[in-house]
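>>> Below are the sequence and a predicted model for it; my questions follow.
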Amino acid sequence: MSYKKVETSDREELRELQVERLRDTVENAYENVEFYRDQLDEMGVTPEDIQSVEDVRKLPTTTKEDFRDEYPDGLFAVDSEDVTRLHASSGTTGKPKIVAYTDDDIKVWSEVVARSLAASGAEAGDTIQNAYGYGLFTGGLGLHYGIEELGATVIPIGGGQTQRQVELMIDLESDVFTCTPSYALYLAETAEEMGHDPVDLPISTIIFGAEPCTDPMREEIEERLGVNGIDIYGLSEIVGPGVSCECHEAQEGLHIWEDRFLPEVVDPHTGEPVEEGEEGELILTTLSKEALPVLRYRTGDLTTLNYEECECGRTMVRMDNVTGRADDLLIVRGVNLYPSEIEHVILDLDGVAPHYRIDLYREESLDVMELTVEMEEGTTQSRQSLEAEITERLENVLQFSPDELDLVEPGGIARSKVGKVQRVYDHRK
């Protein structure tokens, strides 16, 4: 069942709403953000030129570098007294990206998260345990406000404290758990160490996001915890979590809430639009952000769009699970690889746990890759046969094999107790 009527609206009606909101967004950006006004003037584009959804292609793109160049508030469209809240990205690769919200922005954010929760199957009256980090990271508070908007009960425990997570989950009979996919597996491991069968935990749904989750990893989460795994997507620059979410009825792509966010998919190299169903880089334009209107943000995430009506009845476009990032491309000895490609190959094998690590080095001007893979608990395969199978599969599927393959026992790869897990360590920089 949809949370808002607009989710099942006729697409022509939706297009009319999108055009109206797109024009208002461009006007807000033009009048109140010098960065955008200068770019639009240079391109000879005015808000009046926006007459259709396709006219979004007349607009300049925005990148994460623009956020950092305009740090801290160069992209804000409102004065500081109108800002209700500030969030920020981690800033691990430079200055953090600062994002702002007005009162109305918070209301819209809460609504799209509530929509996402409803699509996942959560209902008013459910108890939802929120293990996303609270603070500058948008995950914790974004989910928190959406849970309250839905009318559910929130347990605001945040990240970490995994033994306590398990205890509270059991004692308070949590229905839904929200976290990163890697943390879901860590929770299962911790529950086992505490003497609990993870399948017997009371949760029936895990809503995971903030990092990519391949199909093998999803299957591992669902099997080990006996839950329905739902993928939620968002990014701080656009709003935070709640840009899109899977529906529990179909789980065939994530519905983008198109009345609030206008999606495009383009060739990451040329910037030109790709054919429907073809993979490319996701670009998003906000349609109702007051404090921080964002025009054509290049997310770097690779996906496809499917405009067919879903079996759940929603007409809003579905994006495929993010398969990788345009800026995560690894070039090793002239071979182009995405970590997600390696992950798909190795995690599809029996005897392998959904934990791996890639280390890149440069030795005497040559690139060297070391791949560490964790063996599955209870596997009967020998280390030698598993190494041979992984090497053969990588060679056959990707025409590539690592310089060193290291198989480690279950639990041999360090876990992150909270937040995102880093899979690639590039020591060449």
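Looks like it came in fine. The structure displayed is predicted, hence computed values, not measured ones.
>>> rest of the way, CA atoms for contacts and neighbours
Noted.
>>> helices or strands up against the helix ranked longest in the chain?
The helix spanning the most residues in the chain, taking DSSP state H as the definition, is helix 11-32. Identification of packing neighbours for helix 11-32 by 3 or more Cα pairs under 8 Å, 6 or more residues apart in numbering; DSSP states H and E yields helix 34-43.
>>> Pull out the buried residues from the helix it packs on.
Across helix 34-43, burial judged by 16 or more other Cα atoms under 10 Å covers 36-37, 40.
>>> And the strands in the stretch 301-429 of the chain, which stretches?
For the stretch 301-429 of the chain, the strands identified by DSSP state E, counting those that start in this stretch occupy 305-306, 318-319, 324-325, 330-332, 335-337, 352-363, 366-375, 404-408, 424-426, in order along the chain.
>>> Check which helices and strands the first one sits against.
Spelled out, that is strand 305-306. For strand 305-306, the packing partners by 3+ Cα pairs under 8 Å, 6+ apart come out as strand 318-319.
>>> Which secondary structure elements does the strand it packs on sit against?
Secondary elements touching strand 318-319 (3+ Cα pairs under 8 Å, 6+ apart): strand 254-256, strand 305-306.
>>> export the strands of the stretch 301-429 of the chain to JSON lines and tack on mean neighbour count and distance to Thr138?
Output for the strands of the stretch 301-429 of the chain, formatted as JSON lines (neighbours: other Cα atoms under 10 Å; distance: least, Cα to Cα, whole Å):
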{"stretch": "strand 305-306", "mean neighbour count": "20", "distance to Thr138": "25"}
{"stretch": "strand 318-319", "mean neighbour count": "25", "distance to Thr138": "21"}
{"stretch": "strand 324-325", "mean neighbour count": "20", "distance to Thr138": "20"}
{"stretch": "strand 330-332", "mean neighbour count": "14", "distance to Thr138": "28"}
{"stretch": "strand 335-337", "mean neighbour count": "12", "distance to Thr138": "30"}
{"stretch": "strand 352-363", "mean neighbour count": "19", "distance to Thr138": "26"}
{"stretch": "strand 366-375", "mean neighbour count": "19", "distance to Thr138": "31"}
{"stretch": "strand 404-408", "mean neighbour count": "16", "distance to Thr138": "34"}
{"stretch": "strand 424-426", "mean neighbour count": "14", "distance to Thr138": "24"}
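>>> okay, now the one to match up with it:
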Amino acid sequence: MFTIFDDRLDAFARRTLDDHRRFDAGAWRPEEIEAHQLRALRETLRYVAARSPFYGELLGHLDESAIADLTFDSFAELPFTTKDDLRGRLLDMLSRPVHEGWIFYETTGTTGRATPCPRDNVDSLVNNTALSVCYRHVFEAHGDRHVIAVMGPNELHSTGDTFGDVCRNLGAAHAKMWPHSPVVGFPRALEVIREIAVTGVFCTPNVAMSMAREALRAGLEPRELGIRFFMFTGELATPGLLRNIGELWGATAYNCLYASQEASILGAVHGDGRLRTVPLNVYYELIDPETGRPVPRGEGPRQGELVVTHLYQGSKPLVRYRTGDLVRLSPAPATDAGGYPSEVLLPLGRVRDLIDLNGHGVTAYELESTILDRLAGAMDYQLVIDRIDGTDTLTVEVETRGGRPLPPDNVTDLVRAARDAWGCPLTVAYGRLGGVTTTGAMVSWKAARVHDRRRAPDAERRVALAMAGQREPR
């Protein structure tokens, strides 16, 4: 509604919506998308070099002639922006002062100094429009009269405002509730879900699992609470995890978002259940994380560290920002001819979360997929890595409903898969897991899920354990 008070923003919002609707309908030709991206890259460079103290130093050597002649190849020669830059330069990263934004956010600061992430109206209009256009397909697939629960980490995070705005755009009522908050808590969250007949939930996967355990302890059957779909963000979400949580709740579970507080929306789920890139808003590059060199483009999937540049000019555009995340980008499915024409984005985990198992470099996605594809019925899990007689071994600690053991065939299959993939002997142990597995969204997947006994806990694992001590065991 704020746009009706500003004619310029009102016109911008309408153009943005029209562009994304046309893209959603497959009306943008490839050459039109490339022209849009190159034009926007030039504008972002002009904008940040003139407004941001950091980029004024980093890119101030670019004159108008160099920017006007920019190509994708010459753009790839510009320096990267790193997380250390964000932590070290803080407000100097901004291209607009805080008072010119509409809201101030920051990163959680659990593993380092919190960095400022303000948004202005351009930031929110561009990002929330993309989400609204994509999520419309998901909401409509699950009926109407929706009441959505939005469960985020804290008040200085964008989750509540972003998803609340998207729900409003799609005509769905919503309630913001933080189950880990001492004011709300899981028991009250479950009461609200029942009282107002919640149909969908935005949350992390672990919040959904924690909420299911709380429901069972209260004598409630999760499948009978009426939730039709979950929209997950903030943690790794493999197909096995989505299936397990979906079966537990009798709902459809989506990995709905790939984003960060620093870089905003980088991927959104579409009606086919896959995460898609948003090429009208973001320019994507893949690099070799060791060398920094580009991953060659081809006709098939590409894999590497994701580097992003914002194609809109808001409070804090980033140029060639190394996300530190490994991803796989695949061409749009052939079945989407005439449909949403963007690549499928598959997050594989952070670069520094690669785990060596008997000489095999294993991504977080590969490890979790191999395990959870064979843990149907698991309500929570943790991986313990040991090294015995020169061989890396795995123990999968599992929490199941009522403590029931997994089907023997599943365990046999899991043991075989670990042996064949990584040469790891594997055992399964059962029990109630502590609060550390609930910290993934605040710290990291690896800190929350992996207990590597081969070495002393690193800083992130220590933070996760300290945070777990402040939470009720789930």
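Here it is on my side, so go on. In this text, all values refer to a predicted model and were calculated from it rather than measured experimentally.
>>> tm score of chain vs chain?
Once the chains are overlaid, their TM-score stands at 0.85 when taken by TM-score structural alignment, normalised by the length of structure 1; 417 aligned residues with a Cα RMSD of 3.3 Å.
>>> Looking at the strands of the stretch 301-429 of structure 1, which is nearest to Pro241 of structure 1?
strand 318-319 (14.8 Å; Cα to Cα).
>>> Tell me which residues touch the alignment partner in structure 2 of Lys64 of structure 1, please.
Structural alignment places Lys64 of structure 1 opposite Lys83 in structure 2 (criterion: TM-score structural alignment). Taking Cα atoms under 8 Å, 6 or more residues apart in numbering, we find Lys83 of structure 2 in contact with 321-323.
>>> any idea how far Pro354 of structure 1 is from Lys420 of structure 1?
Lys420 of structure 1 sits 15 Å away from Pro354 of structure 1, taking Cα to Cα, to the nearest Å as the criterion.
>>> likewise Glu42 of structure 1?
49 Å.
>>> Please enumerate the strands of the stretch 101-250 of structure 1.
Listed in chain order, the strands found in the stretch 101-250 of structure 1 under DSSP E, counting those that start in this stretch are 127-130, 153-155, 176-179, 205-208, 228-235, 240-246.
>>> To Val274 of structure 1, which of these lies closest?
strand 240-246 (20.4 Å).
>>> Okay, angle between the closest one and strand 228-235 too, please.
Here strand 240-246 of structure 1 points in a direction 140 degrees away from that of strand 228-235 (axes from the mean of the first three to the mean of the last three Cα atoms, to 10 degrees).
>>> which residues sit against strand 240-246 of structure 1?
Counting by Cα under 8 Å, 6+ apart, strand 240-246 of structure 1 makes contact with 109, 112-113, 115-116, 119-120, 138-139, 142-143, 230-235, 252-257, 261, all of which sit outside it.
>>> What is the aligned counterpart of Glu48 of structure 1 in structure 2?
Match for Glu48 of structure 1 (TM-score structural alignment): Ile67.
>>> what sits against its match?
Shown here is Ile67 of structure 2, whose contacts under the criterion Cα under 8 Å, 6+ apart are 42, 45-46.
>>> Next, see which of those residues are matched by contacts in structure 1.
Contacts from the contacts of Ile67 of structure 2 that recur in structure 1, judged by both residues aligned by TM-score structural alignment, their matches' Cα atoms under 8 Å, are Arg42.
>>> could the strands of the stretch 101-250 of structure 1 go into TSV alongside distance to Leu187 of structure 1 and mean neighbour count?
Supplementary listing: these in TSV, determined by distance: least, Cα to Cα, whole Å; neighbours: other Cα atoms under 10 Å:
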stretch	distance to Leu187 of structure 1	mean neighbour count
strand 127-130	13	26
strand 153-155	16	19
strand 176-179	10	25
strand 205-208	11	25
strand 228-235	14	23
strand 240-246	21	27
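>>> For Arg318 of structure 1, find the nearest of those strands.
Closest approach to Arg318 of structure 1 among those is made by strand 240-246 (8.2 Å; Cα to Cα).
>>> Which stretches in structure 1 count as helices?
Read by DSSP H, structure 1 holds these helices, from start to end of the chain: 11-32, 34-43, 64-69, 103-120, 138-150, 162-171, 181-193, 215-225, 339-346, 383-398.
>>> Save those as CSV, and put in distance to Asp328 of structure 1 too.
Compiled in CSV, the helices of structure 1 are given as follows (distance: least, Cα to Cα, whole Å):
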stretch, distance to Asp328 of structure 1
helix 11-32, 30
helix 34-43, 27
helix 64-69, 14
helix 103-120, 27
helix 138-150, 22
helix 162-171, 30
helix 181-193, 19
helix 215-225, 19
helix 339-346, 7
helix 383-398, 17
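>>> Of those helices, give the one that comes closest to Arg428 of structure 1.
The minimum distance between Arg428 of structure 1 and the helices of structure 1 falls on helix 339-346, with 16.3 Å, by Cα to Cα.
>>> Tell me which residues of the closest one come out buried.
For helix 339-346 of structure 1, a neighbour-count test (16+ other Cα under 10 Å) marks 339-340, 342-346 as buried.
>>> how big's the offset between that helix and structure 2?
Between helix 339-346 of structure 1 and its aligned partner residues in structure 2, the average distance after superposition works out to 2.6 Å, using mean Cα distance after the TM-score superposition for structure 1.
>>> Quick one: residues contacting Pro239 of structure 2.
Here Pro239 of structure 2 is in contact with 369, 373 (criterion: Cα under 8 Å, 6+ apart).
>>> Please apply the same query to Ala184 of structure 1.
When contacts are counted by Cα under 8 Å, 6+ apart, Ala184 of structure 1 touches 206, 221.
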